[in-house]
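> only geometry, no sequence info:
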């Protein structure tokens, strides 16, 4: 996303360099064997390519509109860099399955891969290729954080944290609250308990983790700032905006939250009585402090924002669709016999699961997934994909395609009740967690936490909007950072239902 979001910072002196680059590249490029044609696409402007056709903040929508004209596999230019976009299930299958090996590189922003970087090739999101070090990190994630055994051991913690959210909201009965903000604090503590064996914040955001998410957002914003070096490889290695220093300042502030705890885990390596959490597992696996910092930053960044945003989108859709809300309440009333909802109850709540699937269809946290990179030239759907092209799948466009979905813009959970579509990344018309080598490792945890939060909010509360606002008037516009967020935060007023017990 670093190459197509944010303001385009263009510098007139570099236009001359760009012209020279284009001229030289034409002169030195040798003639080669005939290849299939490049994918179709809009005509690029000199120097700048198609960057002005992507819009400032909603590239998933701009790319979907362009695909209507140029087809399901198209090519644009970001300066001199090819951008390949797939916008159909067939194109997604080719990119994420058939040619997954050749197209599973990562397009890492220049500001993150300067010499001596504390981020580059340390966490899953910033590995250039799916090589042995990448496989090692992924293996530790799967074995020490997202395995069934580890997740089962954390069940009670997750249930308690979510019940803590319910009780806090109960104390705010009749008051307007920004629901996303409170879910952020809950998600932070669910993760921090598994990672660091302690809570980071209370429901007012106070505690040792105060300011962590603000720093993570600043890091994402800086990392997403476009640079000429991202669009013109000849300038690679030049940090003209001094972004790396700014990134490091924010990174150090974020990592200060857990630096002392990492030191404690190193000291207790040989202590069999010491509590074992994910940080200790990383220490025992031989990871350096730099890599542990990068991995923890990645986990909090990816896990917290997507959980809170999806909860906010779901509650918004339920308020706007009272018949769906009523049907979900009936299911909960029928299946939940106790005063609280347990993870063991979730398998008996198919309509709840359908509501979550429908939210992820309409409002996927990563509408374009994270950008891939072609590690070698290959042929896809009869077109040549040049080496080092940026490759994206417009999951947002696929999930709203009327050729695939009936009434695609309507929130209709019923469409999933008789469907076998799931989250595993094998059905390319529905891939909210991606697919292939770069499939989201956090999917198993997300599909436990999200339905439990949503069910608890609906089971324990009636919800109203400030000023007796009509739910149909809720602004459903989105904005895209790394995660797709509601442009206007959802403010709601909780009213306790009789099921709640203090």
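It's in. Keep in mind the model is a prediction, meaning the values are calculated, not measured.
> rest of the way, CA atoms for contacts and neighbours
Will do.
> tell me where this protein has strands.
73-78, 81-86, 105-106, 177-178, 372-373, 378-380, 383-385, 390-393, 461-464, 478-480, 484-486, 491-496 (DSSP state E).
> from residue 151, how far off is residue 437?
According to C-alpha to C-alpha, to the nearest Å, residue 437 and residue 151 sit 22 Å apart.
> swap in residue 125?
Here the criterion is C-alpha to C-alpha. By it, residue 125 lies 22 Å from residue 151.
> the two: who's more crowded?
Shown here are residue 125 and residue 151; by other C-alpha atoms under 10 Å, residue 125 has more neighbours (21 against 17).
> measure that one to residue 281 for me?
Using C-alpha to C-alpha, one gets 20 Å for the distance from residue 125 to residue 281.
> try this one next to it:
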């Protein structure tokens, strides 16, 4: 469908065939991102990776992600970080065993701390302030304010308060990241230039910058923006998927029993969950896939822009139109999914459908040139933590709430969160080791 939102033209694709046209057949035609007035203020001269228009600078950053940041080896190198942060999560839960806990908050803290340590190598004292900045930025990104709806109007730009707010948020964020860069540079100089075998993302970007082989060169502002992109994408999506997965397990006791039976059978006799032991958890993988189907982190994926007039399934798409791929509708389309509203992990048992960008009825991470490059990084955080939660604890809903009464209302932003926090009662089933 074509929507006209004031001056803004928005094309919405809600079928697998339309998605295939946009993200495969004519992928290059739709490989760019629309740059609204708000987006220009938010990103400045360094659009980064996620929201950058298609071009040489974006292709260069994408290549860095593929060959340096999100390789299998580097994702594996962060295994000790993930295992340590899962340990912190489990200790916090064990201290509140048999009491009501806000699992949404605990999961959010675990994912955020894991992302912080992977990106900059250590925790930092301003972590809470930084996470509040990220939260405000998340609220700004999807906003369609007056200047965005009337991009040709100077009056709309003058009367709107949004540009000033966005500029202030950007300045605070860039100053904050700049301080982190300075601290890390001082630490490097004190180590006489020694290079760690397993670099965090910030070290990788700084190393590539110092090599000076890029055209255009990688600036400090580029690094700051990419760091913010990685923080937002990795922490927000992983936290959202984990919360929905646990909510669906609580709402479907049969699936919960089956998942826990598998985890406890495969890990029987172990006192903790480590990543090496996750290979045998076949059903847990299906649970994660089904959670991604019903609750794709980005309901409408991220917007694309039509670069030249073209046709999709015989319909004209005007140049400059914002193009949204409705992953929520496609992943629930009864033409491709039996009982699409039901949480049924067994539908993925035959392995015929996967989320790697070739099955367009199932696109939680998108497809084509703009597909999420950090998919493996995010899934690693989800798998280890979810397996640990199911192995060590039994779970109940508070106040005798029936599973079918659990609130599953969605809150639509750039990602689709739960409207209400997930409040549960954990009871220790497998004791935690003393060292964890």
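Perfect, thanks for sending it. Since the model is a prediction, treat every value here as computed from it, not as a measurement.
> let me see the TM-score of these two.
Scored against TM-score structural alignment, normalised by the length of structure 2, the superposed chains reach a TM-score of 0.91; 420 aligned residues with a C-alpha RMSD of 2.0 Å.
> can I get the strands of structure 1 in a markdown table including distance to residue 257 of structure 1 and mean neighbour count?
Output for the strands of structure 1, formatted as a markdown table (distance: least, C-alpha to C-alpha, whole Å; neighbours: other C-alpha atoms under 10 Å):
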| stretch | distance to residue 257 of structure 1 | mean neighbour count |
| --- | --- | --- |
| strand 73-78 | 37 | 24 |
| strand 81-86 | 37 | 24 |
| strand 105-106 | 28 | 24 |
| strand 177-178 | 25 | 16 |
| strand 372-373 | 31 | 26 |
| strand 378-380 | 44 | 17 |
| strand 383-385 | 43 | 19 |
| strand 390-393 | 34 | 26 |
| strand 461-464 | 34 | 17 |
| strand 478-480 | 27 | 17 |
| strand 484-486 | 25 | 22 |
| strand 491-496 | 29 | 20 |
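> can you give me the helices in the stretch 251-400 of structure 1?
Counting by DSSP state H, counting those that start in this stretch, the stretch 251-400 of structure 1 has helices at residues 259-267, 278-284, 289-320, 322-335, 350-362, 395-399.
> would you turn the ones you listed into JSON lines with mean neighbour count?
JSON lines is the format used below for those (neighbours: other C-alpha atoms under 10 Å):
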{"stretch": "helix 259-267", "mean neighbour count": "15"}
{"stretch": "helix 278-284", "mean neighbour count": "21"}
{"stretch": "helix 289-320", "mean neighbour count": "21"}
{"stretch": "helix 322-335", "mean neighbour count": "15"}
{"stretch": "helix 350-362", "mean neighbour count": "23"}
{"stretch": "helix 395-399", "mean neighbour count": "27"}
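> could the ones you listed go into JSON lines alongside distance to residue 450 of structure 1?
Output for those, formatted as JSON lines (distance: least, C-alpha to C-alpha, whole Å):
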{"stretch": "helix 259-267", "distance to residue 450 of structure 1": "28"}
{"stretch": "helix 278-284", "distance to residue 450 of structure 1": "21"}
{"stretch": "helix 289-320", "distance to residue 450 of structure 1": "7"}
{"stretch": "helix 322-335", "distance to residue 450 of structure 1": "15"}
{"stretch": "helix 350-362", "distance to residue 450 of structure 1": "8"}
{"stretch": "helix 395-399", "distance to residue 450 of structure 1": "20"}
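> state the distance from residue 122 of structure 2 to residue 255 of structure 2.
According to C-alpha to C-alpha, residue 122 of structure 2 stands 37 Å off from residue 255 of structure 2.
> about what we covered before: quick one: closest of the strands of structure 1 to residue 447 of structure 1.
Residue 447 of structure 1 sits nearest to strand 484-486 of all those, at 18.1 Å, using C-alpha to C-alpha.
> in structure 2, point out the residues matching the closest one.
Strand 484-486 of structure 1 corresponds to residues 416-418 in structure 2, going by TM-score structural alignment.
> identify the residues contacting that stretch?
When contacts are defined by C-alpha atoms under 8 Å, 6 or more residues apart in numbering, stretch 416-418 of structure 2 is touched by residues 240, 243-244, 295-299, 408-411.
> distance to residue 323 of structure 2 added to those residues, as a markdown table?
Below are the contacts of stretch 416-418 of structure 2 laid out as a markdown table (distance: C-alpha to C-alpha, whole Å):
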| residue | distance to residue 323 of structure 2 |
| --- | --- |
| 240 | 24 |
| 243 | 28 |
| 244 | 27 |
| 295 | 21 |
| 296 | 18 |
| 297 | 18 |
| 298 | 14 |
| 299 | 13 |
| 408 | 28 |
| 409 | 26 |
| 410 | 22 |
| 411 | 21 |
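> what is the most widely separated pair among those residues?
For these, the farthest-apart pair by C-alpha to C-alpha is 298 and 408; their separation is 16.5 Å.
> more crowded one of these two?
Neighbours of residue 298 of structure 2 and residue 408, each counted by other C-alpha under 10 Å, are more numerous for residue 298; the result is 24 against 16.
> how far away is the more buried one from residue 364 of structure 2?
Using C-alpha to C-alpha, we find residue 298 of structure 2 at a distance of 7 Å from residue 364 of structure 2.
> next, show the common contact partners of those two.
Shared contacts of residue 298 of structure 2 and residue 364 (C-alpha under 8 Å, 6+ apart): residue 327.
> tell me how far stretch 379-386 of structure 1 is from the chain's mean position?
Distance of stretch 379-386 of structure 1 from the chain centroid (C-alpha atoms, centre = their mean, to the nearest Å) equals 27 Å.
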